[in-house]
Structure formats: structure tokens, C-alpha cells
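Undergrad: Just the structure for this:
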Amino acid sequence: MADGDTYIDIGGKMSIASGKPATLDATGFAALSYTQIKGVLNIPENGDTAEDVSEPTLEDGRTEHFYGTKDGGGIDVPLKYIEGDAGQALILPGVDRDVNAVWSFKIEDSDGTITYKYGRIGPVRRRERSSNAFKGFIMPIMFNSAEVVA
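TA: Prediction:
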């Protein structure tokens, strides 16, 4: 594409690897062995937020704000069940998995941008059952690192 073009998100992927990298840079994350999770319906808004550190002074009666502690937050990733998918097999209910184990995540955008981070995958739960939906699951993720964009 040429400079000034726009991109749609179709073609994006999410993959996971057990553990966190030896170094928290693109090289360290890329050295891990990732397994794609197929059936991802969307990846919700994510990225660091920061606490508001503020205090007013008597002198001028104004509150001064600073950005404090950063938090990677959490997201719920909806999945369409894909029977036999190696990525889903690692995290679906019934798998004997420590919910406090650390996983690394690789998110690939349709324009080729790769974002890495690590965190934990909580208890995966069944998505709503309805007459106009496929069988699916919700994968909760809590991020514990800054994003590394490659």
C-alpha cells in the first residue's frame, strides 16, 4: 500500500507462547515459539492506562496532575470454537492449566505491525448460546507488561 492508505483489520491474528521472553524486547519476544489461536472474533481495545497522581496546593488552589503507575489492564477475547485448533486446545475449559501461569502474546495486524506483551489467561468460559451464533468461548487476559511493537 502507498503512504496515506488505510487498513482494515481483516487478516489480524493472535498467537500465544508459554512463559515470558528472556529479554523484554522484540528480539526476545520473537524468539519464543508461538501457536496461533484460530477463531478470534475480535481483540478488544487494549494498551496501558496510568493512574492519576494529583494533589492540590493551598497557594493557588489548583490540582496538579501526573501520570503514575501503569496498568496493562484486562480484556475478554471472544472465540468461535474451531475443533482441533492447536491454539484453542491450550486454553479451553477442561484443560489442566494454571490460570496464574505466564503467557506471551503476539498480535499481528493486517498491515504487518506486530505487538508483543505478556500476561495471564484466566478461566476460559462458554460464550452465550443463541440461535444466531456459533459455539464459542471467552478468553480473559490480564496484561502485565508494556507493549513491544515490532
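
Undergrad: use CA for all of it now, contacts and neighbours both
TA: Fine.

Undergrad: tell me the residue furthest from the middle of the chain?
TA: E59 (44.0 Å; Cα atoms, centre = their mean).

Undergrad: Distance check, it against D52.
TA: 21 Å (Cα to Cα, to the nearest Å).

Undergrad: what ranges do the helices span in the protein?
TA: 26-30, 86-89 (DSSP state H).

Undergrad: could you dump the ones you listed to CSV with mean neighbour count and distance to D71?
TA: Formatted as CSV, those follow (neighbours: other Cα atoms under 10 Å; distance: least, Cα to Cα, whole Å):
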stretch, mean neighbour count, distance to D71
helix 26-30, 16, 20
helix 86-89, 17, 26
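
Undergrad: Also this sequence, please, to line up against the first:
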Amino acid sequence: MTDNHIGKTLWMATALPASNDTTGFEALTWVQVKGIQTLPVFGVTHSNTDVPDLATGFTSGTKGAGSGRESQFTTREISGDTGQGNVKTQANDKDGLVSLKIAEGSGTDSGDGPALVTGDAVKYAQGYLHSHEENQGTDNTHKGATCSFKQNNFTVEGTEPA
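TA: The predicted model follows:
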């Protein structure tokens, strides 16, 4: 059976963790961003450094410096949603610093996705938001927005604490 992403939720804290580990992230205050249609992609990419060798005439590649991924996420508009309001505010802030959590809840679904319970899988990332843009209005689109997230440290995987 192939797993899909249905039931995953996005959470945001308007602060960075004191340390880039589960303890640092768990100390933050999280607010769910409701109406998520696509999630940001967490990860790190590395540059390639070519190293030529005159003796062999072959150039080898080596792993260079890492950089956090930049990706977009999309939402459908939910009027009055605190999480969506926080996204827009931080994206328009001069620094835009945030922490994000993608969670796969296993609790009861109250209409905003499955509730998080102790032990559920979570992924954390820190970085900044930018480029919040409303969807273009046409005869076949809906109200919503896209926002970009640039990750500034390694992804941290953990479980929802008690």
C-alpha cells in the first residue's frame, strides 16, 4: 500500500527554537495553519565542488556547503484563521522568522485534521516566510494564497510530546 499525505497538518511558531533539536522546538508555542492544500518541503541541498586532478585527468565531484530548501505552500482561505493571519504577518515582516511543524496526527478529527496525540510523527524546520500572494481571481479559482518558506537549518524529526 502506498501512503499519501492526507491528514497531515501544518503548525507555525512565530519564533526560532533556542536549539535546533526536539527540545528547542517543543518549547515553542504552536498555532495550526488551517486550510492547507500543499505543504512546504523540508530539506537541505548541497552544492557540488569539482576537484580536477592533473595526474589522472579526471575531475571528481565533492559535496559542498549545504543550504536549506526553499519551497511554497498553499492554503484555501478560512476567514479569521489565526494561523493564516500569522503566516501573512510573518511573510510581510522585515525578518519573517518562523518555525514550522508538519505533523501526522492520529487522534480524533474535529474538522481541522486529525488531532495530535503523544507519539505522533512530527518534522520541524526553522527559517523565514516571504512572498505571500493571494490566488489570482478567475472563474475557476478559489480564495486562498501561496507563501514561500526558506529553511535555515537541518530538519529535525521527532514525535509529539506529552
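
Undergrad: Fetch the TM-score of the aligned pair.
TA: TM-score of the superposed chains, computed with TM-score structural alignment, normalised by the length of structure 1, equals 0.87; 145 aligned residues with a Cα RMSD of 2.0 Å.

Undergrad: Report the contact partners of the aligned partner of N42 of structure 1 in structure 2.
TA: In structure 2, the residue matched to N42 of structure 1 (TM-score structural alignment) is T38. The contact partners of T38 of structure 2, by Cα atoms under 8 Å, 6 or more residues apart in numbering, come to F73, T74, T75.

Undergrad: and what of V148 of structure 1?
TA: Neighbours of V148 of structure 1 in contact, by Cα under 8 Å, 6+ apart: L24, D25, A26, T115, Y116, K117.

Undergrad: what about C147 of structure 2, neighbour count?
TA: C147 of structure 2 has 19 neighbouring residues, counting by other Cα atoms under 10 Å.

Undergrad: residue in structure 1 matching it?
TA: Counting by TM-score structural alignment, the partner of C147 of structure 2 is M139.

Undergrad: D9 of structure 1 versus that match, what's the distance?
TA: 20 Å.

Undergrad: again, but for G136 of structure 1
TA: G136 of structure 1 is 21 Å from D9 of structure 1, by Cα to Cα.

Undergrad: who has more neighbours, the two?
TA: G136 (19 against 11).

Undergrad: gap between the match of N42 of structure 1 and H5 of structure 2?
TA: For T38 of structure 2, the distance to H5 of structure 2 - Cα to Cα - is 9 Å.

Undergrad: Also A15 of structure 2?
TA: 26 Å.

Undergrad: cool, Q32 of structure 2 as well?
TA: 16 Å.

Undergrad: what do you get for P17 of structure 2?
TA: 26 Å.

Undergrad: And the strands in structure 1?
TA: Ranges of strands in structure 1, per DSSP state E, are 13-18, 35-36, 49-56, 63-71, 74-80, 102-108, 114-121, 125-126, 136-143, 148-149.

Undergrad: Nearest to G87 of structure 1, out of the ones you listed?
TA: strand 35-36 (5.3 Å; Cα to Cα).

Undergrad: Return the list of helices and strands in contact with the closest one.
TA: strand 13-18, helix 86-89 (3 or more Cα pairs under 8 Å, 6 or more residues apart in numbering; DSSP states H and E).

Undergrad: try 6 Å
TA: strand 13-18 (3 or more Cα pairs under 6 Å, 6 or more residues apart in numbering; DSSP states H and E).

Undergrad: ok, residues contacting the strand it packs on?
TA: Here strand 13-18 of structure 1 makes contact (Cα atoms under 6 Å, 6 or more residues apart in numbering) with S33, Y34, T35, Q36, I37, W103, S104, F105, K106, I107, E108.

Undergrad: still on that earlier bit, let me know which of the strands of structure 1 is the nearest to P93 of structure 1.
TA: strand 125-126 (6.8 Å).

Undergrad: against structure 2, where does that closest one fall?
TA: Under TM-score structural alignment, the match for strand 125-126 of structure 1 is residues 133-134.

Undergrad: mean deviation of the matching stretch from structure 1?
TA: After superposition onto structure 1, the mean distance of stretch 133-134 of structure 2 to its aligned counterpart is 1.0 Å, using mean Cα distance after the TM-score superposition for structure 1.
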